[in-house]
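> Take a look and give me a structure for this.
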Amino acid sequence: MSQWTDFWELIDLGIHNPEDLRGAISRMPEADLVEFYWTYEEAAADLKDEEFTKHLNPPRTEDFIDDVAQWVVSQGLSYYESIMVNPSMIPPELPPDAHPSPWTGTVSRIYRTRYGAPVRFREDPPPETRR
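All right, here's what the predicted structure looks like:
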């Protein structure tokens, strides 16, 4: 996967048809699973700095901050960039009827099923494939 562009194309796919993204994730080779997972985590981490979190409603627990950050990423590149440019526009909490993004959890489950381990760090070697 050519990292940034392909990542956001997959996020757009998930916006329009979550089942198609689930299918795409389930077919990804190991290296692409790792790349998607860590790109998502890094994009969300960019939204966890004080300049963003000070606009969230209390209580600002780690889980709450993570849920909001992951949800923002799941809304696509345009929305993500608008928040990055103007941190005060981050939603103070998840919108009504919104759910935290399932994508890192989906990747984690698929990875653990396939490789019997948590998603590796990018710099770690890939696991041996099961026979």
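
> make it CA atoms for all contacts and neighbour counts henceforth
Fine.

> which residues in this protein form helices?
Secondary structure of the chain (DSSP state H): helices at 3-16, 18-27, 30-45, 50-53, 62-74, 77-85, 103-115.

> Show me the one of those that comes nearest P91.
helix 62-74 (7.5 Å; C-alpha to C-alpha).

> who's in contact with the spatially most central residue of the chain?
The C-alpha lying nearest the average C-alpha coordinate of the chain belongs to Y40 (C-alpha atoms, centre = their mean; 3.3 Å). Contacts for Y40 (C-alpha atoms under 8 Å, 6 or more residues apart in numbering) come out as 70, 73, 104.

> can you count the residues close to G14?
Close neighbours of G14, defined as other C-alpha atoms under 10 Å, add up to 20.

> Would you do the same for the sequence below? I want to compare the two.
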Amino acid sequence: MKASAQRAARFWKELLEEVVRPSVIVGFEDYYRRLSSWVIGHTQDFGAELLEESGLAVLARLDPSRYLSKSPEIRLDLELARLSSVAPKSMESVAMALSETLLDMVTVWSARDCPNCGGPMRIMVALSDDARRLFLRCRDCSHEEWEDFSRVETRVRRVLPATRGDVTGLHRAHAASEDRMAMEARVRGEAISDSFWDIIRRAEMRSDRLKRILWEMPEDEVARFHEEFVRASSVLRGSPFDAILDEAVSEDTLMDIAYWVVAQGREFYEGVLEHPNRIPRHVKGGDPAVMHHVAVEVFDERFGKELDFF
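All right, here's what the predicted structure looks like:
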């Protein structure tokens, strides 16, 4: 164990002295080529298996003139300090640190946040014998999903960073898909009456205030309000919102999120319909804005009747 750590420390020191010195770096493409050449020059030290597992086998042989990001998320003037703070304990740690550095320079980030942890998503290409398919991989939790937002069931092994050309195609496909689904949701949402939204506005996101308002209304109007509340929230539990929230959100949580969004009022609700990715990923338990139950209570306590919940 000690020998492994000493070997890793020696390699890391060599890397810093030979490659990362600010005086020898003249730009991101030059830095990428220097790191890649250093990795290739130490192929035997890393071993083929480690290079493959860490992704260096692919990353070190990419052409940076084709793959380099327009705005890599590292600063060359701080790179020596950043990597000097790293203290790898094994060759595996060295390989992973280099892999992350190279990957950060060629990553194009998706505008979509990870539905699992909220982290940034890299746009990647899955390779098979006869096809290339785009997918997203979270930097923080490694959650993966295909370009249509469906979850990747088996972790993708053979991958490349996406090129700018790949990303242009993905963004167009996402925009067309999201526009279509958002339009369908807006059409369903527009069927909600002005009077419903006026009651929501007056309630000011408080279930107790909503109850007082409904208590003064006739039976048929309370029933109509309840029906519209359920209909408005059901729009947020269908496509595209169910795909955006994915399996990380339970059915009960998805319902609470939908109820909460409706309670925020018309402007917020229609903003979510227009831009589905704005839908919140969670709401606090006991939030007074989760007030779907109020009409049911009023119907029972004032009219002595049951009101179907859904």
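
> List the TM-score for the superposed pair.
TM-score of the superposed chains, computed with TM-score structural alignment, normalised by the length of structure 1, equals 0.76; 118 aligned residues with a C-alpha RMSD of 2.5 Å.

> sorry, back to before: can you tell me which of the helices of structure 1 is packed in deepest?
Mean neighbour count (mean count of other C-alpha atoms under 10 Å) peaks for helix 62-74 among these, with a mean of 21.

> Output the contacting helices and strands for that helix.
Under the contact criterion of 3 or more C-alpha pairs under 8 Å, 6 or more residues apart in numbering; DSSP states H and E, helix 62-74 of structure 1 touches helix 3-16, helix 30-45, helix 77-85.

> which ones are touching the spatially closest residue to N57 of structure 1 that is not a sequence neighbour?
Leaving aside its chain neighbours, N57 of structure 1 sits nearest to P92 (5.1 Å; criterion: C-alpha to C-alpha, 6 or more residues apart in numbering). For P92 of structure 1, the contacting residues are 55-57, by C-alpha under 8 Å, 6+ apart.

> Trace P92 of structure 1 over to structure 2, please.
Alignment note: P92 of structure 1 maps to R281 in structure 2; criterion TM-score structural alignment.

> circling back to that earlier point, which residue of structure 2 is paired with the residue nearest to the centre of structure 1 in the alignment?
By TM-score structural alignment, Y40 of structure 1 lines up with F229.

> on that earlier part again, for the helices and strands packed on helix 62-74 of structure 1, which one sits closest to A117 of structure 1?
Short answer: helix 30-45, nearest of the helices and strands packed on helix 62-74 of structure 1 by C-alpha to C-alpha, at 12.0 Å.

> ok and that closest one relative to helix 18-27, angle-wise?
For helix 30-45 of structure 1 against helix 18-27, the angle by axes from the mean of the first three to the mean of the last three C-alpha atoms, to 10 degrees is 130 degrees.

> Helix 30-45 of structure 1 vs structure 2, average distance?
When structure 2 is overlaid, helix 30-45 of structure 1 sits 0.4 Å from its aligned residues on average, using mean C-alpha distance after the TM-score superposition for structure 1.

> What distance do you get for L10 of structure 1 to Q70 of structure 1?
15 Å (C-alpha to C-alpha, to the nearest Å).

> Indicate which one of the helices of structure 1 is closest to F121 of structure 1.
Of the helices of structure 1, nearest to F121 of structure 1 by C-alpha to C-alpha is helix 30-45, at 7.3 Å.

> chain center to the closest one: distance?
Between the centre of helix 30-45 of structure 1 and the centre of its chain there are 7 Å (C-alpha atoms, centre = their mean, to the nearest Å).

> For R120 of structure 1, which non-adjacent residue is spatially closest?
In space, R120 of structure 1 is closest to V34, 6.7 Å off (C-alpha to C-alpha, 6+ apart).

> my read is H174 of structure 2 is in a helix, agree?
Yes: under DSSP: H, G, I helix; E, B strand; the rest coil, H174 of structure 2 falls within a helix.

> Go through the helices and strands packed on helix 62-74 of structure 1 and name the closest to T113 of structure 1.
Here helix 30-45 is closest among the helices and strands packed on helix 62-74 of structure 1 (C-alpha to C-alpha), at 11.8 Å.

> The closest one to helix 103-115, inter-axis angle?
150 degrees.

> for structure 2, what spans make up the strands?
Ranges of strands in structure 2, per DSSP state E, are 109-113, 120-127, 132-138, 144-146, 159-161.

> For V167 of structure 2, find the nearest of those strands.
Minimum separation from V167 of structure 2 across these (C-alpha to C-alpha) falls at strand 120-127, 7.3 Å.

> Out of the contacts of P92 of structure 1, which end up buried?
If you count burial by 16 or more other C-alpha atoms under 10 Å, the buried members of the contacts of P92 of structure 1 come out as 55-56.

> Please tabulate the contacts of P92 of structure 1 in TSV, including the columns distance to H99 of structure 1.
Converted to TSV, the contacts of P92 of structure 1 look like this (distance: C-alpha to C-alpha, whole Å):
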residue	distance to H99 of structure 1
H55	19
L56	16
N57	17
